[in-house]
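Visitor: Take a look and give me a structure for this.
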Amino acid sequence: MRVLAACALLVIAAPLVLVAQGRPGQPALVLPGEADLPEGGIQTRHLQAQVVGESRVGPDGTGSITLAVTPSPRMHIYAHDAEGYTAFRLEFESRPDLVGGSHAYPASEISVFAPTGETSNVYTRPFRVTRGFTVKGRLRDQVRTSADGVPITLLVRYQACDDRVCYRAEQRSLTVRLRPR
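Guide: Have a look, this model is predicted:
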């Protein structure tokens, strides 16, 4: 009986292992819409986002982070000023020594969702969002003395639709390293 169970497991698992490892010349298994990006980046089936440049902190503890976002083809992301949906937001993971500052968002576009005729403020083309911040206390000291930068976590919140379906709101995190200016 154990031999039969082991054989059944091999028959079921072997194709999965082959797919997960990929074939020569083909990428390994990646979940639909997901991809590995360098630190400071995310990719989903709705969008790709990457931190632009290095995140530098000045002597006064202030800095800014810019995120370049590219919606996937035929996809729109609800803009920062959209109502009734989860608007695009770039936030910092909550911590007492990091205070988020102002956002700089591009102007949104008006989109008409054909199935319902509803209009919304959206982004359909690549855009950039800049978020200011201030580091204090221990984090500020760590940034000043770190050779490799100090990792912090950014949160990207958004909701997207294609030309037929509106998807659930998403939240993804990405890591960036703060370095002294």
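
Visitor: contacts, neighbours, all on C-alpha from now
Guide: Will do.

Visitor: hey, where'd the strands end up in this protein?
Guide: 41-43, 47-52, 55-57, 62-71, 76-78, 89-92, 98-104, 109-113, 118-123, 127-135, 150-158, 160-161, 170-180 (DSSP state E).

Visitor: any residues touching the fifth one, and which ones?
Guide: Which is strand 76-78. Residues external to strand 76-78 that are found in contact with it (Cα atoms under 8 Å, 6 or more residues apart in numbering): 46, 71, 85-88, 120-124, 158-162.

Visitor: Which of these ranks first by neighbour count?
Guide: residue 160 (27 neighbours; other Cα atoms under 10 Å).

Visitor: is it true that that one touches residue 166?
Guide: Yes: with contact defined as Cα atoms under 8 Å, residue 160 counts as touching residue 166 (6.1 Å).

Visitor: burial count for residue 92?
Guide: 19.

Visitor: gap between it and residue 86?
Guide: 17 Å (Cα to Cα, to the nearest Å).

Visitor: ok so, going back, possible to save the strands of the chain as a markdown table with distance to residue 7?
Guide: Putting those into a markdown table (distance: least, Cα to Cα, whole Å) gives the following:
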| stretch | distance to residue 7 |
| --- | --- |
| strand 41-43 | 38 |
| strand 47-52 | 42 |
| strand 55-57 | 53 |
| strand 62-71 | 45 |
| strand 76-78 | 47 |
| strand 89-92 | 49 |
| strand 98-104 | 55 |
| strand 109-113 | 52 |
| strand 118-123 | 52 |
| strand 127-135 | 52 |
| strand 150-158 | 45 |
| strand 160-161 | 44 |
| strand 170-180 | 40 |
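
Visitor: Out of those strands, which is the most enclosed?
Guide: strand 76-78 (a mean of 26; mean count of other Cα atoms under 10 Å).

Visitor: this one next, for a side-by-side:
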Amino acid sequence: MAAITYDTPELLAEFANRKGIRYPLLGDSDSAMIRAFGILNDNFPPDHEWYGVPFPGTYVVNEHGVVTAKFFEEDHRERYNTSAVLVKELGIGPGGRIAEVETRHLTLRYSASDEIVRPGNRVTLVVEIGLKQKMHVYAPGVQGYKAIEWRVKTSPGWLFHDLSLPDSKMLTLPAIGETVPVYEGRFRMTRDITFGQGGAVRPFLQPDETLRVEDSIYYQACDDRVCYLPQTVPVHWIFRYAEHDRERSPEPLRRRPRASPPKPPAAP
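Guide: Reported below is the predicted structural model:
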């Protein structure tokens, strides 16, 4: 993993030492690499202090240097967290707190790609379900049965994105002559959540500066003989909230705006 910015190596070294960053920060002070990727933010004129900054985003490349995925947001204040990208692209399990709930039909484990969130962060919520022997749950699109649902509790402090589900399998039920989409064994559901800016989030902070996000998982399970009553399993995530680092680097390291080109002489 590496980050590329339009800042100088000296400024990046100061920032990395101050924040304890251990992955490479690459200084592209003339924005040559930024231009090569086609992501130069041309909304700023050449004499603006932010001229040369890229549209923020994340690229995933393979061992041959080929881009396999990219993540960009329309609002520059919103960013995919690196951990969320790893969960999406590589299936890497979140490294933080994992909670577990067991019911008669399944074991449900839930976690998040990140435990610390800042304004505009886009985080991936993960729910992993392990069905017990001979059990299945219904996938979206089933007719006449209750499909599994991830029911969100909306809030002005954050935005839920679309649910991501794996492909289901078709199961034939000889006793009733039906073929239906189901999940069996183990499967994973994910849903992204983007936290709002500070003013939108602060009203929901707990006294210990944490945020609590509450949802529920609704499902109907069946085995080879019986379809059971639908169940609702409450789930929740606790995030530590932190503001962005707004400390300025020392004056000698700060970027200087380019001088405006001289104006042509006025016509006589």
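
Visitor: in the first structure, which helix has the most residues?
Guide: helix 2-21 (DSSP state H).

Visitor: quick one on the thing from earlier: could you say which one of the strands of the first structure comes nearest to residue 20 of the first structure?
Guide: Ranking these by proximity to residue 20 of the first structure (Cα to Cα) places strand 41-43 first, at 19.0 Å.

Visitor: Pull up the aligned stretch in the second structure for the closest one.
Guide: The alignment of strand 41-43 of the first structure onto the second structure (TM-score structural alignment) covers residues 100-102.

Visitor: how big is the offset of that stretch relative to the first structure?
Guide: Its aligned residues in the first structure lie a mean 1.9 Å from stretch 100-102 of the second structure after superposition (mean Cα distance after the TM-score superposition for the first structure).

Visitor: That stretch: how far from the chain's middle?
Guide: Mean C-alpha position of stretch 100-102 of the second structure versus that of the full chain (Cα atoms, centre = their mean, to the nearest Å) differs by 24 Å.

Visitor: One more: stretch 102-120 of the first structure?
Guide: On Cα atoms, centre = their mean, the centre of stretch 102-120 of the first structure falls 20 Å from the chain's centre.

Visitor: In the second structure, what stretch matches that stretch?
Guide: The aligned range for stretch 102-120 of the first structure in the second structure is 162-180, by TM-score structural alignment.

Visitor: Compute the first-to-last residue distance for the matching stretch.
Guide: Counting by Cα to Cα, you get 23 Å between the two ends of stretch 162-180 of the second structure.

Visitor: Also stretch 42-61 of the first structure?
Guide: 26 Å.

Visitor: Excluding chain neighbours, give the residue nearest to the residue nearest to the spatial centre of the first structure in space.
Guide: Closest to where the C-alpha atoms of the first structure average out (Cα atoms, centre = their mean) is residue 42, at 4.1 Å. Leaving aside its chain neighbours, residue 42 of the first structure sits nearest to residue 49 (5.3 Å; criterion: Cα to Cα, 6 or more residues apart in numbering).

Visitor: same thing with residue 113 of the first structure?
Guide: Nearest non-adjacent residue to residue 113 of the first structure (Cα to Cα, 6+ apart): residue 119, at 6.3 Å.

Visitor: before we move on, what about residue 71 of the second structure?
Guide: Closest to residue 71 of the second structure by Cα to Cα, 6+ apart is residue 58, at 5.1 Å.

Visitor: What's the separation between that neighbour and residue 89 of the second structure?
Guide: From residue 58 of the second structure to residue 89 of the second structure the distance is 12 Å (Cα to Cα).

Visitor: can you check residue 213 of the second structure too?
Guide: 24 Å.

Visitor: on that earlier part again, remind me what the longest helix of the first structure packs against, helices and strands.
Guide: Of the remaining helices and strands, none touches helix 2-21 of the first structure by 3 or more Cα pairs under 8 Å, 6 or more residues apart in numbering; DSSP states H and E.

Visitor: Only the buried residues of it, if you could.
Guide: For helix 2-21 of the first structure, burial by neighbour count (16 or more other Cα atoms under 10 Å) applies to no residue.

Visitor: would you say residue 14 of the second structure is within a helix?
Guide: Yes: assignment of residue 14 of the second structure by DSSP: H, G, I helix; E, B strand; the rest coil places it within a helix.

Visitor: Counterpart of it over in the first structure?
Guide: In the first structure, residue 14 of the second structure lands on no residue (TM-score structural alignment).

Visitor: Neighbours of residue 14 of the second structure, how many?
Guide: Using other Cα under 10 Å: residue 14 of the second structure sits among 14 other residues.

Visitor: Ok, residue 103 of the second structure next?
Guide: 11.

Visitor: How about residue 57 of the second structure?
Guide: Neighbours of residue 57 of the second structure (other Cα under 10 Å): 15.

Visitor: Same question for the one 10 residues further on.
Guide: Using other Cα under 10 Å, residue 67 of the second structure has 11 other residues around it.

Visitor: Aligned to it, what sits in the first structure?
Guide: Aligned partner of residue 67 of the second structure by TM-score structural alignment: none.

Visitor: gap between residue 67 of the second structure and residue 60 of the second structure?
Guide: 6 Å.

Visitor: ok, residue 84 of the second structure - contacts?
Guide: 113, 114, 122, 123, 124.

Visitor: Could you do residue 191 of the second structure as well?
Guide: For residue 191 of the second structure, the contact set (Cα under 8 Å, 6+ apart) comprises 124, 125, 126, 160, 161, 162, 163, 164.

Visitor: likewise residue 58 of the first structure?
Guide: 180, 181.

Visitor: what about 10 Å?
Guide: Contacts for residue 58 of the first structure (Cα atoms under 10 Å, 6 or more residues apart in numbering) come out as 64, 134, 135, 140, 143, 144, 179, 180, 181.
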